[in-house]
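[1] Mind looking at a prediction? Sequence and model below.
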Amino acid sequence: MERKEAGVSLVELMVVLALAGILLGAAAPAYQDVMRRQQLRVAANDLVAAIDLTRSHAIARGGPVMLGPLEASGTDWTKGWMVFIDDNGNRRPDAGEQRLFQHGPLPEGMTLVSAFSSGATPLYLAYNGAGRSCSASNSLAARWGTLSLARGGETRNIKINMLGRLRVCNPAVDSANCGGVND
């Protein structure tokens, strides 16, 4: 009785590996696009959550609460952001001021640009006790604008109106109602 050896030859294994390499090579760019879109979606959701937290704390405490870039000069949102109570009015989180939330830096290659009705530096978003977006120096003065996240050709705009309400939109899908940061 003869036994036949079961298995694959080296040639068969090389053909299978070559086909797998071709398939992976074709799928890799699509996978990278999916990952970039997902990172953009996560960053936009994190920023919306921070804005909602800022607004809800302002309403709960009956006074202004701020959201601003974490970076020392207050001009680079990509380094992260912080929700804080600005006791001294300088629009920066200082020692001794209550810090409510802090988010770390954005993924490499992602940008975050802001444009508001008052282009003050350091950059910030403030809400007053009524839950409306406002100026840091005057909680009765409305302040509105757009935070725009971009990565790999994809963009998400977070539009904040005069009442402090926000909406997230994709300018590639809805260009008429979702202009850029300068609209």
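    Now that the structure is in, tell me what you want to look at.

[2] When you work out contacts or count neighbours from here on, use the C-alpha atoms and nothing else.
    Will do.

[3] The chain: helices as residue ranges?
    10-61 (DSSP state H).

[4] wait, what's in contact with residue 40?
    By CA atoms under 8 Å, 6 or more residues apart in numbering, residue 40 lies in contact with 110, 149, 150, 151, 154, 155, 156.

[5] Dump those to TSV, plus neighbour count and distance to residue 131.
    What follows is these, written out as TSV (neighbours: other CA atoms under 10 Å; distance: CA to CA, whole Å):
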residue	neighbour count	distance to residue 131
110	18	29
149	24	24
150	19	27
151	18	30
154	16	30
155	21	27
156	23	23
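
[6] want to compare, so here's the second one:
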Amino acid sequence: MRRRQRGLSSIELMMGVAIMAILLAGGLPSFQAWIQGMRLRATAESVISGLQIARAEALKRNARVRLTLGDSDGNPVWRVGCVNVSPDCPAQIQSRPLEGGGGVRLGADATPVSSPPPASAFVVALRAGAGLPGDVTFDGFGRMPASAAGVDIARIDIMSAVSGAARRLVIAVGGGQFRLCDPALSAASSAQGC
């Protein structure tokens, strides 16, 4: 009596591998876009974290504290320090590169953004490195001083250095408040929209 063999033949196994390869190749562009979107989001959240730290330090020290963002190439990095250095208020309180990994660049603009911004306010992307390094200053009340208007950063674009067609995020800064939004979405139809 002959035993029946169990398992897969080499042809069946090769067909399975070929089907898996086709499915993975079809999903790869979506996966890469998702990864890039996550990097942009992580960088945006890191910028917001720096803004929150600078504002909290200004309130805690009852002094002007400045967040300096990026470098002239648009590389993501931030530093928090006091404007008027004293023993109680050092020039550098905290510094760190932004999270999110490679392939992310920043652009900034000091033109004040009205609240609420018009629908066309964020249609055109800023150039990577534009307006950087730049500052956002908070006074002892946690607000942006009026003397900083037009000088300090009012808008930060977080964009992909790899693909110009990739998602872009915007942080609008004003009056001690900041808001992260997606310019691809309408503010009228989505809470995440600009």
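    Yep, that arrived. No experiment lies behind these values; they were computed from the predicted model shown.

[7] want to throw the contacts of residue 40 of structure 1 into CSV with distance to residue 133 of structure 1?
    Output for the contacts of residue 40 of structure 1, formatted as CSV (distance: CA to CA, whole Å):
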residue, distance to residue 133 of structure 1
110, 26
149, 20
150, 23
151, 27
154, 27
155, 23
156, 20
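
[8] got a list of what residue 80 of structure 1 touches?
    When contacts are counted by CA under 8 Å, 6+ apart, residue 80 of structure 1 touches 69, 70, 71, 102, 103, 104, 105, 106.

[9] Write a ChimeraX command that selects only the buried members of those residues.
    In ChimeraX, a selection of the buried entries from the contacts of residue 80 of structure 1 looks like this (16 or more other CA atoms under 10 Å):
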select :69,70,71,102,103,105,106
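
[10] Of the contacts of residue 80 of structure 1, which are still contacts in structure 2?
    Compared against structure 2 with both residues aligned by TM-score structural alignment, their matches' CA atoms under 8 Å, the contacts of residue 80 of structure 1 retain 69, 70, 71, 102, 103, 104.

[11] among those residues, which are in strands?
    Counting by DSSP state E, the part of those found in strands is 69, 102, 103.

[12] Can you tell me which of those is closest to residue 163 of structure 1?
    For these, the closest approach to residue 163 of structure 1 (CA to CA) belongs to residue 69, at 21.9 Å.

[13] for that closest one, what are its contacts?
    When contacts are counted by CA under 8 Å, 6+ apart, residue 69 of structure 1 touches 75, 76, 77, 78, 79, 80, 81, 82, 123, 124.

[14] For those, which ones persist in structure 2?
    The contacts of residue 69 of structure 1 retained in structure 2, by both residues aligned by TM-score structural alignment, their matches' CA under 8 Å: 79, 80, 81, 82, 123, 124.

[15] Pick the one among the residues you listed closest to residue 64 of structure 1.
    Closest approach to residue 64 of structure 1 among these (CA to CA): residue 124, at 12.1 Å.

[16] which position in structure 2 aligns with the closest one?
    Taking TM-score structural alignment, residue 124 of structure 1 has residue 135 as its aligned residue in structure 2.

[17] tell me the contacts of the nearest residue to that match once chain neighbours are set aside?
    Ranked by CA to CA, 6 or more residues apart in numbering and with sequence neighbours excluded, the top spatial neighbour of residue 135 of structure 2 is residue 68, at 4.4 Å. Neighbour list for residue 68 of structure 2: 78, 79, 80, 133, 134, 135, 136 [criterion: CA under 8 Å, 6+ apart].

[18] sorry, back to before: for the match of residue 124 of structure 1, list the residues it contacts.
    Contacts for residue 135 of structure 2 (CA under 8 Å, 6+ apart) come out as 66, 67, 68, 69, 152, 153.
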